[in-house]
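Student: What would the 3D arrangement of this be:
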Amino acid sequence: MINMKYYNKFLLGAISLVAFASCADNNSLDFTPAVGKSDSLVKLSYLNNYDVLKKYVDRTANPNFKLGTGVDASDFSSKGTVYALTVGNFDEITAGNAMKYGSCVADNGNMDFGAVKKFVSTAKDADVSIFGHTLAWHSQQNNKYLNSLVPNSERYMHITTTSVGTKPNPWDWGITYNLDSPLEVGKSYTLSLSAKSSPGTTVWFWPSCSAGTMYLNPQFSVGTKWGVYSITFTPDKPIDKLSYEFGQLNGSLYLDNISLTKDGSSTNLIVNPNFDNNDISRYSKPSYLNFTYAIDGVIPTKILTDQEKKDTITWAMGNWIQGMMNACKGYVKAWDVVNEPLSGVDKDGDGFYDLQSATRGTVSDNDASANFYWQDYMGDLDYVRTAVADARKYFVESGGNASDLKLFINDYNLETFWDHNQKLISLISWIGKWEADGTTKIDGIGTQMHVSYNEDPIKQKSQEDAIVNMFKIMAATKKLVRISELDMGILDANGNKVLTPNVTDAQMKEQAAFYQFIVKAYFDNVPAAQRYGIAQWAQTDSPSTTGAWRANEPIGLWNGKYDRKRAYAGFADGLAGKVVYPAE
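Tutor: Now for the predicted structure:
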C-alpha cells in the first residue's frame, strides 16, 4: 500500500474566489511534498507537467467537440471547488440530478425550476455549455403525482384464512382462476400481478388443465407492502386454469392488477383484472378449504380508459418539457431526450431487446414498483416520438434556434462484450422505428460507459474489442456520438471490486492506460463530423458514504482531495492521441 499524496493541489483558504477559480488545478504550481520526497511521490511527479484537460483537444480537427463532465448543480452554482475545477478543465457540464423530473415536480404537480435557472445562469456567465439530462426517463420521477393522474381501481381480491390446521403442503391452500379459453401450447405467456400479505408469505403459481399441472418456479415471496410480481411460462398442455397456492398462510393475502398476456400481444386474458366490479365468478376453491375470498376496497370516482390514460400522461409529459425548456431559455441546446429506454431482454422474439416496461415483464419486480414507465401508457413508439416533438416545439417557443437543438437517446451497457453489443444494435433498430414516421429525428446516441478495468486479461481484451466495435457501429449510423457518463472502477482477477483504500499503484497505471484506450478509440473510430464529445461523469473518486455513486471506488481523474491521479494523465493522453509526458 503506497501513500497516495498526489500532486497539483488547490490553493485553498486565503485565496479569493475569483483568483481561486482562475488557478484551479493549475499545472504550474510548484510541488512541495508534505512529508519528504518518497519514491511513490517521485513516481507521480510527471502529473505536474500536464496542462488542464481541455487544452489537449485539437480544436482545428474537432471544432464542435465538447469535453464535458457531470456535476452537482448546487456545488457548481456555489462557485467553490467544483466550479473552479470544472471551468478550468471542461467545456460542458451535465447536472447529476437537478434537471430530472423528480427534482422539479412536487407531489401536487407544481414545478419549481429555481435551481435549474441558477445553474443555467452560472454556466452562462462562465461560458460553459450545458448538456440537458434528462427529459424522459422512468427513474427519479414523481411517482405519487404521476400515478395520481391515472388512478387504478382501489379494489382488490382479499383472501382470508381463518385457521391453518395441520396440512403441510403449499397446494393445501389455493384459489383458481378459470380462463375463458385454453392457452396455446408452445407459446410464451407472462403473468403479472400486484400482491401483499399479512404476514408475509409465499405464493406458488401453478397453471393447470385436465391433462395435468405445471409446477412452476420461482414462487413469489410476497411481502407486507404492495409489490409487483411476474413470471413468464410456456404451456406444454392446453392450460385453462391459473392457481395461486399459498400454503399455510394464517392471515390475509391481497391480489390486484392481474395481467396475463401472450408474447407479442397486449391483450389481457384476465377478465376484471382490477376487480372494478363485483364479479368473481371465474374464481373458485375446493369447498373443504377453510378460507374466504371476496372483493374489498373502494372504486375511485372515475376510472380512466386506456386512451384517457394515454392522453393524460401525454399532456403531463408536454407540460413538464415545456416548463423545463422555458426555464433554460434556449441556452441548453443538447439533451438526453429519452434516457435508458431499453431492457436487456427480448421477450417478443424479434431478435432485439424490448423497451423497459412494468406491465410486460421486462424489468425486475422492484423496478416495476419503484419507477414510472411512460411507455406503458403512451406506447413504445409514441413515448419517444412525443418526447422528441415536445422538445423541438418548446425549445423554439422558449427562444432557441431550431437548427441548434440536438436530441440524444442515452443508454448503458452499449459497450458490453457478453452480448456482443446487442443492446446497441437493438437501440439502433428502435431508432429506425421511431424515425419511421418521417417526422421524428434523433440526432445522436449517448453511451454511458460506467466501466471497470478488469485484471482478467481475457475479459479485458474482450471488453476492449467490444468498445471499439461499439464506436464503429455507432459511427455507421451517421448520427452524433457521445460518451455521456464515463467513469471507471477496477476489478481484480477474480472479478471483485477494488475499493479506493486498497488500490495499488500498478492498478492505477492499468486504469490510466484503459482511460487512454477508450478516449483514443473514440477519436480513431468516430469521424470528426460525428464527434459530439466525451463527458467524464465522476471528477473525483467516490466517497464511501452509503448511497454514493459507485461508493468507495477509485472512479475519478482526481482523488477525494482534488489531486490528480494517474487516470488524469491517461485521459489527457487519450485526448492528445499520444503519451504527452511519460510516467516515471
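
Student: For the rest of this, base every contact and every neighbour count on C-alpha atoms.
Tutor: Noted.

Student: quick one, longest helix in the protein?
Tutor: Scanning the chain for the longest helix, with DSSP state H as the assignment, gives helix 306-328.

Student: Tell me which residues are up against that one.
Tutor: Residues external to helix 306-328 that are found in contact with it (C-alpha atoms under 8 Å, 6 or more residues apart in numbering): 99, 101, 111, 113, 116-117, 120, 135-136, 146, 149-150, 374, 377-378, 386-387, 390-391, 394-395, 397-398.

Student: Okay, residue 102 and residue 370: tell me how far apart.
Tutor: 13 Å (C-alpha to C-alpha, to the nearest Å).

Student: for the most centrally placed residue in the chain, what are its contacts?
Tutor: Centroid check for the chain by C-alpha atoms, centre = their mean gives residue 340 as the closest residue, at 5.1 Å. Contacts for residue 340 (C-alpha under 8 Å, 6+ apart) come out as 137, 409-412.

Student: Make a markdown table from those and add neighbour count and secondary structure to it.
Tutor: A markdown table is the format used below for the contacts of residue 340 (neighbours: other C-alpha atoms under 10 Å; DSSP: H, G, I helix; E, B strand; the rest coil):
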| residue | neighbour count | secondary structure |
| --- | --- | --- |
| 137 | 21 | coil |
| 409 | 23 | strand |
| 410 | 26 | strand |
| 411 | 23 | strand |
| 412 | 20 | coil |
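
Student: mind giving me a markdown table with those residues and columns for distance to residue 557?
Tutor: A markdown table is the format used below for these (distance: C-alpha to C-alpha, whole Å):
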| residue | distance to residue 557 |
| --- | --- |
| 137 | 28 |
| 409 | 26 |
| 410 | 23 |
| 411 | 23 |
| 412 | 21 |
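
Student: excluding its backbone neighbours, what's nearest residue 441?
Tutor: Nearest non-adjacent residue to residue 441, counting by C-alpha to C-alpha, 6 or more residues apart in numbering: residue 435, 5.9 Å away.

Student: For the stretch 301-450 of the chain, just list every one of the helices.
Tutor: 306-328, 365-370, 375-378, 380-397, 422-434 (DSSP state H, counting those that start in this stretch).

Student: Could you also give me the structure for this next sequence, so I can compare it with the first?
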Amino acid sequence: MKYLNKIGLGVISVLSMVSCAENSLLDFDVKKPESVQMYEYLKDYDVLKAYVNRTENPDFILGAGVSLNDYIQKDYRNSFISSNFDEMTAGYAMKHGAIVGDNGSMSFTGVERFIETAKEAGITIYGHTLCWHANQKASYLNTTIADREIEIDPNDANNALQITTPEAKANIWDWQLEYTMPTPLTEGVEYTLTMRAKASSVYTVGFWRTDGATTNYGPDIALGETWGDVTVTFTPTMNATRLQFCFGTFGGDLFFDDMVLTASGSEDNLIGNGTFDEDDLSQWGKPSWHSYTFSIEGTAAGPATWWTNLVNNSNVETDDVSSFFATEITVGPDAATIGADGTGADGVGRAIVVKSGDNPSNDWDTQFFVKGPMQLEEGQAYRFSMKVKADKPATIASQAHNNPGGYLHWSMVGSPAVTTEWQEYSNSGVISASQAGMNTIAFNLAILKEANTYYFDDIVWEIEESGNTIPLTDEEKRDTISYELERWISGMLEVSKDYVKAWDVVNEPMDDGNPYELKSGLNKAPADFASDEFYWQDYLGKDYAVMAFKLARQYGNESDIHFINDYNLEYNLDKCKGLIAYVEYIETHGARVDGIGTQMHINVDSDKDKIAQMFELLAATGKLIKVSELDIGINKKTSEATEEDYQAQAEMYAYVVNKYKELIPVSQQYGITVWSPTDSPAESSWRGGEPIGLWTLNYSRKHSYAAFADGLSGN
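Tutor: As a prediction, the model looks like this:
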C-alpha cells in the first residue's frame, strides 16, 4: 500500500517534525514510543475511498456525515471530506427545521452554497431528510393548525340592539323598553330567556312581564362591561303580553344580542329577529314620552360562547364518511354507506344508510357511530340533532364511547323513537364524569331483533366553545398539513434536484414499543414534546409516507433514488420487519420506494447475530440497502478509552463492513455512510465526548480506519 497523507495525521506529523531536525544534534539512537509504533503502520494507508473495489462494485458509494457550515468554509475540513469520501450527508442543514422560518418562509441560501461547494470538489450530496418528526419547524406547523380566530364584520349581519339613554333618572321605570309577544305567554308555564349583553358601565336591568293589568317583577339581569351570557328563568302568573326591560337609573349604552325565549320542553324561539341581524324592530317599543333611543347597530363584538359542529359532512353532501362508522354494513370496513340521491331527509339529497342484521343476539349487534375529532371533558356542554327514519318503527338507544366500540356510558343523547317518516330528533346536556373522554355517540340499531334499515341525515353534534377562536376540523388540519408537506418538498427539490439525486424521503417512521405501527405524538402530553417535534402522520394518517414519496417523485427527477430510513433495526428485528411491511404498504398504495436505510448507531458489544439477521431481512426485499449513519461506540468517553477498546472498535467496524458486503448482493449495495468520521467532541449533541470515529479529533487515523479500509477492499 502506498503512503498518502494529505490531512495531517497527528502522530505522523510529530514524527515528520523530528525527522526535520538537524542530524548533527542526534548523536544517539532515539527509540520511538511504543504508543507511536503501534499506529505507525497507518501511514501506509491511502485515502479511504481508494479502498472501494470499483471493478467489483462500481456503484458503491462511500459517504460521510458532515456539518454544512463546516464544509462550505473550504478549509482543511472540506479537504478531509472530499479526499476520503464520495458523498456527503448534511446532519441538519437540509431539514425542515433548518430551512423554514417562524412565519413559514423558506431560505435555501445555505443549501445552494453547499451544492456549489460540493460541485467544485466533485463530491455528491445525499439528501437528508424530506419527512421526519424531529428537526421540524414545529412552532410554525402548529400555528397553521391552531384554533382559528372568529372574524367579525360589524357590517355583515352581526348586529346588536343598542339602547342609549341620555342620563340616569330617579326610578328604574323611568326608562322602559318593551317587547310585545306575538302570542301571549301561558300562565303557569316555565320560560327561559337567554341572551348576550353588556353595558357601558356595570348595571342591573329590571326584567318584568305584564298583561296590562298585572305585572311580575324579576329576576333582574346583571350586565358587565364586556359581552357575557345571561340566562333567567321565570313562570308568569298571567298570560303575559309584554316583556319589559327597565333601566331608568342608567345613563349610557346597553347592548342586547342573540336573544332566545323558549317554553319548557320546547326549542322554539318566541322572540322574532332575536339576533338583530334583520332590520326589524316591529315588536319592540317604548312609551312615547321617553327620550332615549334604541336601534339595530353593527356593534356585536362576537359571541362570548358559540357552538362548534364536530361532524364532517353533516348534510351528506359529499362522499366524506370520516365522521360515520357502522357495523353490519355492506361496503368498506369501518365506513357507513351513503345512499343514492333522493334518500336524504324529505327525499332531498343523500342520507347515511345503515342496515341491521336479522336475528341478532343483542341490541348493539348493529351500531351506528358518529365520531368527533376530540375527546370531550367533564362539564363540557353539547347539543345533538339529526333527522332520522327507518323502514320499520323502532326506539333505538344511544351510548357514549371513547372510540367506535369503546363503551363508556349508557344513554348519551337519549333514546330516539324512529318512525317510517322523517323526523328531527334533538338532545342537549353536559358531559358527566362517566362520559368524560368520549368522542363517539353510538346508536344501537338491532332493537327489533329482525332486519331493519335506518336513514340518517343533517347530523349536527356541537360543543360549546368560549373565547374568540374555533378549532379546525380533522379534515381542515389534514388539508393544511398536506399543503405544508407539498410546499416544503417542492421547495427543497426545486433548489436541489439538479445536483442531489438520492434522498431519505421518510425518516424513522416506526414506533419502538409497537414496531409494526407508526410513531405518533397523539398520546404525548404537550410538555413532553421537544420544540422541534411534529408528527406529520398524526394529521395525514398511515398514507403520509405514500404522499411524501409521491411528492418527491413529482417534484424531483424520475431517476432519483428514494430511501426510507430508520434506526435500531439491528437491535429490534421486529422493527426491521415492521419497516419492511410498511414499505410494502407504501408500494401497494401507489408510491415507489427504491431503498431502505439502516442507521446502525451501535457499540462494540452489539449483537453480531442480529446484525447479520438484519442484513438478511433487508437483502430479501430486493431493495437497495444503505448503511446510512454508521458509528460505533465503546461504552466509554474518549478520556477513558484503552488500546483494547480501540482494537474492539476496529474489529466491530470490520464485522459490519464485511457482513454488509457478504449478505447484501452487489446489485443492492448502495453503500455505507460513516456518520461521524472523527471522534465526537465533548460539546457535541451527538454522542458527545465518545471516540466513535475512524479518526481522532485531530484527524489521526485509528485502528478502525485500517479495519474499515481492509473491509472495503476485501483484505
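
Student: the longest strand in the second structure is where?
Tutor: Looking only at the second structure and at elements set by DSSP state E, the strand with the highest residue count is strand 452-466.

Student: since we're on the closest residue to residue 278 of the first structure other than its chain neighbours, how many residues are nearby?
Tutor: Spatial nearest neighbour of residue 278 of the first structure, chain neighbours left out: residue 295 (6.7 Å); criterion: C-alpha to C-alpha, 6+ apart. Using other C-alpha atoms under 10 Å, residue 295 of the first structure has 20 neighbouring residues.

Student: Over to residue 3 of the second structure?
Tutor: 12.

Student: helix, strand or coil for it?
Tutor: The three-state label given to residue 3 of the second structure by DSSP: H, G, I helix; E, B strand; the rest coil is coil.

Student: That one and residue 50 of the second structure, how far apart?
Tutor: The gap separating residue 3 of the second structure from residue 50 of the second structure is 12 Å, by C-alpha to C-alpha.

Student: Likewise for residue 521 of the second structure?
Tutor: Counting by C-alpha to C-alpha, the gap between residue 521 of the second structure and residue 50 of the second structure amounts to 45 Å.

Student: just to revisit the earlier point, list just the nearest of the contacts of residue 340 of the first structure to residue 87 of the first structure.
Tutor: Nearest to residue 87 of the first structure among the contacts of residue 340 of the first structure, counting by C-alpha to C-alpha, is residue 410 at 24.5 Å.

Student: what do we get in the second structure for that closest one?
Tutor: With TM-score structural alignment as the criterion, the equivalent of residue 410 of the first structure in the second structure is residue 565.

Student: In space, what's closest to that match - neighbours in sequence excluded?
Tutor: Spatial nearest neighbour of residue 565 of the second structure, chain neighbours left out: residue 597 (4.3 Å); criterion: C-alpha to C-alpha, 6+ apart.

Student: if I look at the residue nearest to residue 243 of the first structure when sequence neighbours are not counted, how far off is residue 260 of the first structure?
Tutor: The shortest distance from residue 243 of the first structure to any residue that is not its chain neighbour, by C-alpha to C-alpha, 6+ apart, is 4.2 Å, and that residue is residue 176. If you measure residue 176 of the first structure against residue 260 of the first structure using C-alpha to C-alpha, the figure is 14 Å.

Student: same deal with residue 8 of the first structure?
Tutor: With C-alpha to C-alpha as the criterion, residue 8 of the first structure and residue 260 of the first structure are 61 Å apart.

Student: Pull out the buried positions in the longest strand of the second structure.
Tutor: Using 16 or more other C-alpha atoms under 10 Å as the burial criterion, the residues of strand 452-466 of the second structure that qualify are 452, 454-463, 465.

Student: Of these, which pair is most distant in space?
Tutor: Spatially, the most separated pair among these is 452 and 465, at 37.2 Å (C-alpha to C-alpha).

Student: can you pull the contacts of residue 462 of the second structure?
Tutor: With contacts defined as C-alpha under 8 Å, 6+ apart, residue 462 of the second structure is in contact with 307-310, 382-384.

Student: would you list those in TSV and tack on secondary structure, distance to residue 680 of the second structure and neighbour count?
Tutor: What follows is the contacts of residue 462 of the second structure, written out as TSV (DSSP: H, G, I helix; E, B strand; the rest coil; distance: C-alpha to C-alpha, whole Å; neighbours: other C-alpha atoms under 10 Å):
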residue	secondary structure	distance to residue 680 of the second structure	neighbour count
307	strand	55	16
308	strand	53	18
309	strand	54	18
310	coil	51	23
382	strand	57	20
383	strand	59	18
384	strand	60	18
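
Student: all strands for the stretch 351-500 of the second structure, in order.
Tutor: Under the criterion DSSP state E, counting those that start in this stretch, the stretch 351-500 of the second structure contains strands at 352-356, 367-371, 381-390, 394-395, 397-401, 407-410, 417-418, 423-430, 440-444, 452-466, 469-470.

Student: Can I get those in JSON lines including distance to residue 61 of the second structure?
Tutor: As requested, the strands of the stretch 351-500 of the second structure are arranged in JSON lines below (distance: least, C-alpha to C-alpha, whole Å):
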{"stretch": "strand 352-356", "distance to residue 61 of the second structure": "56"}
{"stretch": "strand 367-371", "distance to residue 61 of the second structure": "50"}
{"stretch": "strand 381-390", "distance to residue 61 of the second structure": "60"}
{"stretch": "strand 394-395", "distance to residue 61 of the second structure": "70"}
{"stretch": "strand 397-401", "distance to residue 61 of the second structure": "54"}
{"stretch": "strand 407-410", "distance to residue 61 of the second structure": "55"}
{"stretch": "strand 417-418", "distance to residue 61 of the second structure": "69"}
{"stretch": "strand 423-430", "distance to residue 61 of the second structure": "63"}
{"stretch": "strand 440-444", "distance to residue 61 of the second structure": "52"}
{"stretch": "strand 452-466", "distance to residue 61 of the second structure": "57"}
{"stretch": "strand 469-470", "distance to residue 61 of the second structure": "52"}
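
Student: Which among those is found nearest to residue 35 of the second structure?
Tutor: Among these, strand 469-470 sits nearest to residue 35 of the second structure (C-alpha to C-alpha), with 69.1 Å.

Student: Tell me which other helices or strands the closest one touches.
Tutor: Counting contacts by 3 or more C-alpha pairs under 8 Å, 6 or more residues apart in numbering; DSSP states H and E, the secondary-structure elements packed against strand 469-470 of the second structure are strand 148-149.
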